[in-house]
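Enquirer: quick one: sequence plus predicted model below, questions after.
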Amino acid sequence: MLVGLWIGRGVFKAAALVGAFVLISAVWLWDASLLTTAADQNLRLIKTITGVLPPDWASKVESALRIFGADRALLLVEGIAVAKLVLLSLAYPFRRPPRR
């Protein structure tokens, strides 16, 4: 039973990841400037959060996050969140009642 639970969770996470890629690809084909705007907003968010660090650390952390593409990685995380929300909203009526 435990193995089935883990397999179900893995399938759900894989479906959410594929759904996020499909969502990002669809938005890219529809209007690529939306993704650029979202990445810019994510970069502003990163700058705001790193602004609370000491001045020397803030610039180093921001540079490291830019190198690793954190603004684009946040886009993927946001896409996964939307895909999971869609999957859960579609599957909610079919869930088993919790055991007591």
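Expert: It's in.
Enquirer: every contact and neighbour count from this point should use C-alpha atoms.
Expert: Will do.
Enquirer: quick one: secondary structure of the residue nearest in space to the middle of the chain?
Expert: Note on the chain: the residue nearest the mean C-alpha position is Val77, at 1.0 Å, using Cα atoms, centre = their mean. Per DSSP: H, G, I helix; E, B strand; the rest coil, the secondary structure class of Val77 is helix.
Enquirer: another one to put next to it:
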Amino acid sequence: MRPIVLPPSTTLGNLSNSPSACFVASDGKSLRVYQAVIDARTLLAEVSSSERRSRMMDSMVSLSTDTSSEDGVRHSSLHDKIKIVSQQSTARPGCVIQLDAISDATHVS
């Protein structure tokens, strides 16, 4: 049996200094590791800004005749890297981020 190691709440680095907790849940097929961020204002603002920049760059590329980036590689942006699965909109919005799936986990009764 492979042990499950939960990352510390500091996995978001400078994107969020809010308290958070990691937890594991099952979707019926595999185990998934999530992180609940209590105050995600900075994180959500950065993700939103990343989405806007990406849409703007996509619009500029579609208008251009040259559709490749300078080095020929499409760079992933922040909103592609962080999968927000739930968020609340309050004065201090929180969110839940899916970190990873553990597909080879087995259920033992």
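Expert: Sure, I can see it. These numbers were taken from a predicted model, which means no experiment stands behind them.
Enquirer: where does the TM-score land?
Expert: Once superposed, the chains reach a TM-score of 0.35 (TM-score structural alignment, normalised by the length of structure 1), with 54 aligned residues with a Cα RMSD of 3.9 Å.
Enquirer: which of the helices or strands spans Asp56 of structure 1?
Expert: Element membership of Asp56 of structure 1 [criterion: DSSP states H and E] is helix 55-67.
Enquirer: flag every buried residue along that helix.
Expert: Ala58, Val61, Glu62, Leu65 (16 or more other Cα atoms under 10 Å).
Enquirer: leaving out chain neighbours, which residue sits closest to the first one?
Expert: Nearest in space to Ala58 of structure 1, with sequence neighbours left out and distances taken as Cα to Cα, 6 or more residues apart in numbering, is Thr50 at 5.1 Å.
Enquirer: look up how far Leu85 of structure 1 lies from Phe12 of structure 1.
Expert: 11 Å (Cα to Cα, to the nearest Å).
Enquirer: may I ask you to name the longest helix in structure 1?
Expert: helix 2-30 (DSSP state H).
Enquirer: packing partners of that one?
Expert: Contacts defined by 3 or more Cα pairs under 8 Å, 6 or more residues apart in numbering; DSSP states H and E place helix 2-30 of structure 1 against helix 32-50, helix 70-91.
Enquirer: so how far is it from its chain's centroid?
Expert: Helix 2-30 of structure 1 sits 11 Å away from the centroid of its parent chain (Cα atoms, centre = their mean, to the nearest Å).
Enquirer: between it and helix 70-91, how many degrees?
Expert: Our comparison of helix 2-30 of structure 1 with helix 70-91, counting by axes from the mean of the first three to the mean of the last three Cα atoms, to 10 degrees, yields an angle of 120 degrees.
Enquirer: check which residues of helix 2-30 of structure 1 are buried.
Expert: By 16+ other Cα under 10 Å, the buried positions in helix 2-30 of structure 1 come out as Ala15, Ala16, Leu17, Gly19, Ala20, Phe21, Leu23, Ile24.
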